[in-house]
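Asker: here are the coordinates; sequence isn't available:
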């Protein structure tokens, strides 16, 4: 039994399931429809594939070695998440009591946009590749081949995300009868918009990681 692999799977599961911008964006898209929710979830997984591939290749070290590159990506990611948050807040505020939340979000325009939204939300987070770069080597046994092992660990992360995020989308869709009621939809849109706005503002204002 590979105790380190089991331990890593537990750590990775906690990381993947931790609520954040990815989770919030998937929920918002799933409220539009099952297809847009699943598409957004797959976009998030695609972003994780990029991050884990960068970590395996060691390219994520560039983000640590070149502060300007890290800060540029951090600002771009924060600005995008902030943009999504402001749009959600505006959508919630424009809805009158008893009315449905306006279909003003990117989720309402189709699965392709939802896929892109999920991908960009994840891939523009510069902390993810740095986290994987620092985490993966800790679960490589002494004397083991580094590349195959890190590829295995990266595969575990992607597999967990491939289960978790579509499951979230499907669950939200199942609860959609209640969540899509005007008052509930407005509340969810407002809360998700507030969360995304706060996360985006934090990324934009955050100092460069050293």
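Answerer: That came through fine. Quick caveat, the model's predicted, so the values are computed rather than measured.

Asker: for the rest of this, base every contact and every neighbour count on C-alpha atoms.
Answerer: Noted.

Asker: show me where the chain has its helices.
Answerer: Using DSSP state H, the helices found in the chain span residues 3-17, 21-32, 34-57, 61-65, 67-94, 111-123, 127-135, 146-174, 176-179, 182-205.

Asker: got the angle between the last one and helix 127-135?
Answerer: Angular relation of helix 182-205 and helix 127-135 on a 0 to 180 degree scale: 60 degrees, by axes from the mean of the first three to the mean of the last three CA atoms, to 10 degrees.

Asker: helix 182-205 - contacts with which helices or strands?
Answerer: helix 21-32, helix 67-94, helix 176-179 (3 or more CA pairs under 8 Å, 6 or more residues apart in numbering; DSSP states H and E).

Asker: hold the first one in mind and look at this next one:
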């Protein structure tokens, strides 16, 4: 049902740091492993609409509709800049949350979901990515693509959780350094801002 080539390619794609990884790591570092798991769940859930669109062929419409694509792209860029501004504004006031989920699971999951669902390039990526691993002559290509999608999402969730757990593991080294916490906040804020600008400026 799947090949080593698919697993290897998927692993590389998931491991490359992007907005989802940055978001998960920042939650693991500042709010603990529970928050990082919530972030990983949200980011993984945000992939589902793109995979569904690819399977149904809707991403082809997105690819050919410049207005729709640009609208979603700019919405995603604005949201990333919003996250960057909030994190930068809180610089110096944020402390490492020992309880891990002071605000609950849902807000963290929702932000992770929005981060990924507002990136239209994911739909186009999966439109080109999934068909590569569906062998010619497959009796049910749709079933095969669904299976590959589930595998990809499972791998994404596992890798993101591991990223978050690693970030949580180094929390103790920065817990007593407000200056370092502030620098990390500014770094994450700047990263989100750069990714938002990059998303807005890239062509389809």
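Answerer: All right, it came through fine. These numbers were taken from a predicted model, which means no experiment stands behind them.

Asker: returning to what we had before: right, so of the helices and strands packed on helix 182-205 of structure 1, which gets closest to residue 2 of structure 1?
Answerer: Smallest distance to residue 2 of structure 1 across those (CA to CA): 30.0 Å, for helix 21-32.

Asker: how much space between the residue nearest the centre of structure 1 and residue 187 of structure 1?
Answerer: Central residue of structure 1 (CA atoms, centre = their mean): residue 22, 2.4 Å from the mean position. According to CA to CA, to the nearest Å, residue 22 of structure 1 and residue 187 of structure 1 sit 19 Å apart.

Asker: hmm, residue 71 and residue 118 of structure 2 touching each other?
Answerer: No - between residue 118 of structure 2 and residue 71 there is no contact under CA atoms under 8 Å: 9.7 Å.

Asker: go ahead and confirm residue 58 of structure 1 touches residue 133.
Answerer: Yes - shown here, residue 58 of structure 1 and residue 133 form a contact pair, counting by CA under 8 Å, at 7.1 Å.

Asker: more neighbours: which of the two?
Answerer: Applying other CA atoms under 10 Å to residue 58 of structure 1 and residue 133 shows that residue 133 carries more neighbours, namely 23 against 14.

Asker: name the nearest residue to the more buried one, ignoring sequence neighbours.
Answerer: Excluding the flanking residues, the one nearest residue 133 of structure 1 by CA to CA, 6 or more residues apart in numbering is residue 55, at 4.8 Å.

Asker: what sits against that neighbour?
Answerer: 61, 129-130, 132-133 (CA atoms under 8 Å, 6 or more residues apart in numbering).

Asker: can you redo the residues you listed as TSV with distance to residue 156 of structure 1?
Answerer: TSV is the format used below for those (distance: CA to CA, whole Å):
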residue	distance to residue 156 of structure 1
61	21
129	15
130	17
132	12
133	15
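
Asker: ok, residue 118 and residue 71 of structure 2, which is more surrounded?
Answerer: residue 118 (22 against 12).

Asker: roughly how far does the most far-flung residue of structure 1 relative to its centre sit from residue 6 of structure 1?
Answerer: Taking CA atoms, centre = their mean, the residue of structure 1 most remote from its mean C-alpha position is residue 143, at 33.7 Å. With distances taken as CA to CA, residue 143 of structure 1 is found 19 Å from residue 6 of structure 1.

Asker: what of residue 130 of structure 1?
Answerer: For residue 130 of structure 1, the distance to residue 6 of structure 1 - CA to CA - is 22 Å.

Asker: so between those two, which is more surrounded?
Answerer: When neighbours are counted by other CA under 10 Å, residue 130 of structure 1 and residue 6 differ, and residue 130 comes out ahead with 23 against 12.
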